[in-house]
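Trainee: just need the structure, nothing else, for what follows:
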Amino acid sequence: MYVGHCFSAMMEFMLLLLLLTVVQSEEKIGSCKDMLQGYLTGQLSSALGAYQVEALKREFKSFTDVIEKSMRAFERNVETKLRSIQSTSNGSAIYTRWGKKSCPKSAELVLSGYVGGSHYTHTGAAVDALCLPRNPEWGNYRDGTDGNKAYVYGAEYETHRLFGKWHSVNEHDVHCAVCLVRSRSVVKMFPGRKTCDNGWKLEYHGYLMAGYHGHNAGTTYKCVDSDPESLQGSQTNNNGYLFYMVEAVCGSLKCPPYVDGREFVCVVCSLENCASMGAVPSPEVMKFILLLITFAGAQAEGDNGNCKEILQGYLTGQLSSALGAYQVEALRREFKSFTEGMEKSMKELEQNVEKKLDNIKNTANSSVVYTRWGRKNCPTGAELVLSGYVGGSRHTHSGAAVEPLCLPRKPEWGNYKDGTDGPKAFIYGAEYETGDLSGKWLKLHDHDVPCAVCLVRHRSVVKMFPATKVCKEGWKLEYHGYLMAGYHGHAAGTSYTCIDNDPESLHGGGNVNSNGYLLYMVEARCGSLKCPPYVEGREIVCTVCSLEK
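Mentor: Presented below is the predicted three-dimensional model:
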């Protein structure tokens, strides 16, 4: 579906040029033929004087000069626009390939390094993992772990109870690679999948990993390559930031299609933009288009030249009878009608080609992806990539991965061993915790939460803005809602998420209190937060906006 969307604009443009070229040629040949036949089949009665012949020659020359000038300007304008489209359509995207020191063949290596992060025992841990360079640079520093600081440790696989190659990398340090892919507008990690949809390109697939649920430090879900590598000579158990396999836990998470205790796979996919699929002309195609336009111009000039030569030949002495004043005036009127038709046809050609070029430019621009939390579908103007369920860590787990995930309704699986066996990270379903609210929010209390992954084209940025429900000028509203997160007294860390203003629940999810990843309204607290303009205890709204190209 994505390929067809991009390619159709280019095909329409090519067909338009061909059609208009043929139509123009037929119109011009027909006009010339009709004009000559009318005067060569009995309407001529006398010879033209020299003055009338010169006047007609001047009118023909003026007309052909205008057409030639218009065609040259038209060709230059089309060439400039095509080059502009080519130069602005080749967007790039970047991602980290966790567990490998190199990038896939189609990607460029930006950095090959080591994974680093907070220590698994630290309650105040920074939750995200970093890809650290092998040759670090420094600013101002004072060596020694002095004073109140945050820390970065190395990372290790915790896979001693797993199978095959995963068992062999247990307690080894973890590689990472930062990869650049050109002619891509979006890179997205999809949990519960190991293949990419049509129009998306596979970067790599693997297994979802995170910190152990019982540790003190929060973490994030990472897609670690299915063929993991480790650092040479790194099998010492130094701990640090630890990677465990992620398993499904039934309850608020729907089973089936999910299976209790089964390991999650994941895939990283990139969206090919129109330039890489042929909607934006390559240099070779650009040359062909310009050749076609030049041919159209030459055809127009050639047909007009033939007509001019035939008329001028007969108007300069080859006529056998004289034209009277009435016939000369009739000839002038028909010639004027012919030239006006040609000029109108040229203007229409230019306008139509300009319109098609603008359409091609629009389809070649980049796209963005975002998740609409609390809804099954995307807003009007956005394409649905995935409709699924919200999942995440359990609210009682201190070592929780903090962010929610949008899980597919039809999961895929890799190698697995069912059952919640050994130290692992987990994914539960998500529920609204809105029992102290009113209206539609109260009705949703303890219901499971849907989600939709949405694609919007011709956008360069998508951003969630807290404490605002309208988008600034130049930005387009995707959706607005309320800011939600985990309860402050629970053991698990979470992240702020914008839940749609008109929330839905999963069909058949009911209001069974299975818990899992829980979503509460977010209120303002004065102090370090300035009040006013904020108000103590007031619920915070949010909006998701995209920037139009």
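Trainee: use CA for all of it now, contacts and neighbours both
Mentor: Noted.
Trainee: can you pull out the helices in this structure?
Mentor: Along the chain, counting by DSSP state H, helices occupy 2-38, 50-88, 164-168, 283-313, 325-364, 439-443.
Trainee: reformat those as TSV; add distance to residue 502 and mean neighbour count.
Mentor: TSV is the format used below for those (distance: least, Cα to Cα, whole Å; neighbours: other Cα atoms under 10 Å):
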stretch	distance to residue 502	mean neighbour count
helix 2-38	29	16
helix 50-88	37	15
helix 164-168	44	14
helix 283-313	48	16
helix 325-364	31	17
helix 439-443	8	13
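Trainee: possible to save the ones you listed as a markdown table with distance to residue 396?
Mentor: Shown next, in a markdown table, are the helices of the chain (distance: least, Cα to Cα, whole Å):
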| stretch | distance to residue 396 |
| --- | --- |
| helix 2-38 | 42 |
| helix 50-88 | 49 |
| helix 164-168 | 28 |
| helix 283-313 | 58 |
| helix 325-364 | 47 |
| helix 439-443 | 23 |
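Trainee: compare with the first, here's sequence two:
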Amino acid sequence: MEVKIKVLLCLTLVSLVCCTPDKRLVLHSSEDMAHLISTLESKVNILEAEVSGLKAIKSTGGGTFIRWGRTTCPSNGTEFIYKGYMAGDKWNEYGGGANNLCLPDDPTWNQYVDGYNSGSTIYGTEIELDSTVSSKLFGKQTVNQDIPCAVCRSARASHVMLPARANCYPGWTEEYGGYLISSHQGWKASSDFVCLDSGLEFVPHGSGNDDDHVVKPVEVRCGTLGSLPCPPFVDGRELACVVCTK
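Mentor: The predicted model follows:
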């Protein structure tokens, strides 16, 4: 394929460089031919360099996503960037950020003043749910366990978290699946909706009931209890989720 492209480029360049208006090729000597070949080779080399540059840009593209609840990245060609701890606002305090963060387990610091100085705060995250729900969703007891996270890079540039889906739509690659979680609607602190991996890992020695940043599985309210239709939704059912790339 590359040879054919080069031939076509050469023919095109010949017509541009050394043809008369009536399309007849005019070469007066062997020196003319040598000059023409040198010119064509130079232009082809420039084009090859540009193509190589475009390929390099394409090969270094991609997108990142957070795998909540795990310390590793999927084994489907994704790149591991770092692992750490899921963190957010304390459940019974106002203010702060409403989003969850994945704090790395190897933090570095700029300038600082030790001791609490009336700044905004952030806490580690634990999950709270009924033991029966825990066993059904995760196959083990997860109550009050602290949640880890991993940041991953996929060569596939687009990524999306699909709520209320247990699998990706055709043409997309599944990175991981699990259950939608957020803070409870009766708490002061808000939390964005994220997808917690169904193969949930725990932070070592993180099973204490710290009641800091707390998340729960998201349940649908529909029909007479909400604006969502039942069906296709089912009232009181925990929502699945999946992270997909393309």
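Trainee: quick one on the thing from earlier: now for the helices of the first structure, which one comes closest to residue 111 of the first structure?
Mentor: With respect to residue 111 of the first structure, and counting by Cα to Cα, the nearest of the helices of the first structure is helix 164-168 at 24.2 Å.
Trainee: now the residue nearest the centre of the first structure, nearest residue through space, not along the chain?
Mentor: Centre of the first structure computed as the mean C-alpha position; nearest residue by Cα atoms, centre = their mean is residue 367, 2.3 Å away. Counting by Cα to Cα, 6 or more residues apart in numbering, residue 367 of the first structure lies nearest to residue 457, which is 4.2 Å off, once chain neighbours are set aside.
Trainee: and residue 179 of the second structure, by the same measure?
Mentor: Distances taken as Cα to Cα, 6+ apart put residue 240 closest to residue 179 of the second structure, at 4.3 Å, once the chain neighbours are dropped.
Trainee: what's the spacing between whatever residue of the first structure lines up with that neighbour and residue 499 of the first structure?
Mentor: In the first structure, residue 240 of the second structure lines up with residue 541, judged by TM-score structural alignment. Residue 541 of the first structure sits 9 Å away from residue 499 of the first structure, taking Cα to Cα, to the nearest Å as the criterion.
Trainee: rewinding a little: list the contacts for the residue nearest to residue 367 of the first structure?
Mentor: 363, 365, 366, 367, 368, 382 (Cα atoms under 8 Å, 6 or more residues apart in numbering).
Trainee: neighbours around the match of residue 240 of the second structure, how many?
Mentor: When neighbours are counted by other Cα atoms under 10 Å, residue 541 of the first structure registers 22.
Trainee: residues contacting it?
Mentor: Neighbouring residues of residue 541 of the first structure by Cα under 8 Å, 6+ apart: 466, 467, 468, 469, 480, 481, 482, 483.
Trainee: what do we get in the first structure for residue 164 of the second structure?
Mentor: Match for residue 164 of the second structure (TM-score structural alignment): residue 467.
Trainee: how many residues are close by residue 518 of the first structure?
Mentor: Residues lying near residue 518 of the first structure (other Cα under 10 Å) number 27.
Trainee: one step back: quick one: map the residue nearest to the centre of the first structure onto the second structure.
Mentor: So residue 367 of the first structure corresponds to residue 62, using TM-score structural alignment.
Trainee: correct me, but its match touches residue 79?
Mentor: No: in terms of Cα atoms under 8 Å, residue 62 of the second structure does not count as a neighbour of residue 79; the distance is 10.3 Å.
Trainee: need the residues touching each of the two.
Mentor: Shared contacts of residue 62 of the second structure and residue 79, counting by Cα under 8 Å, 6+ apart, come down to 153, 154.
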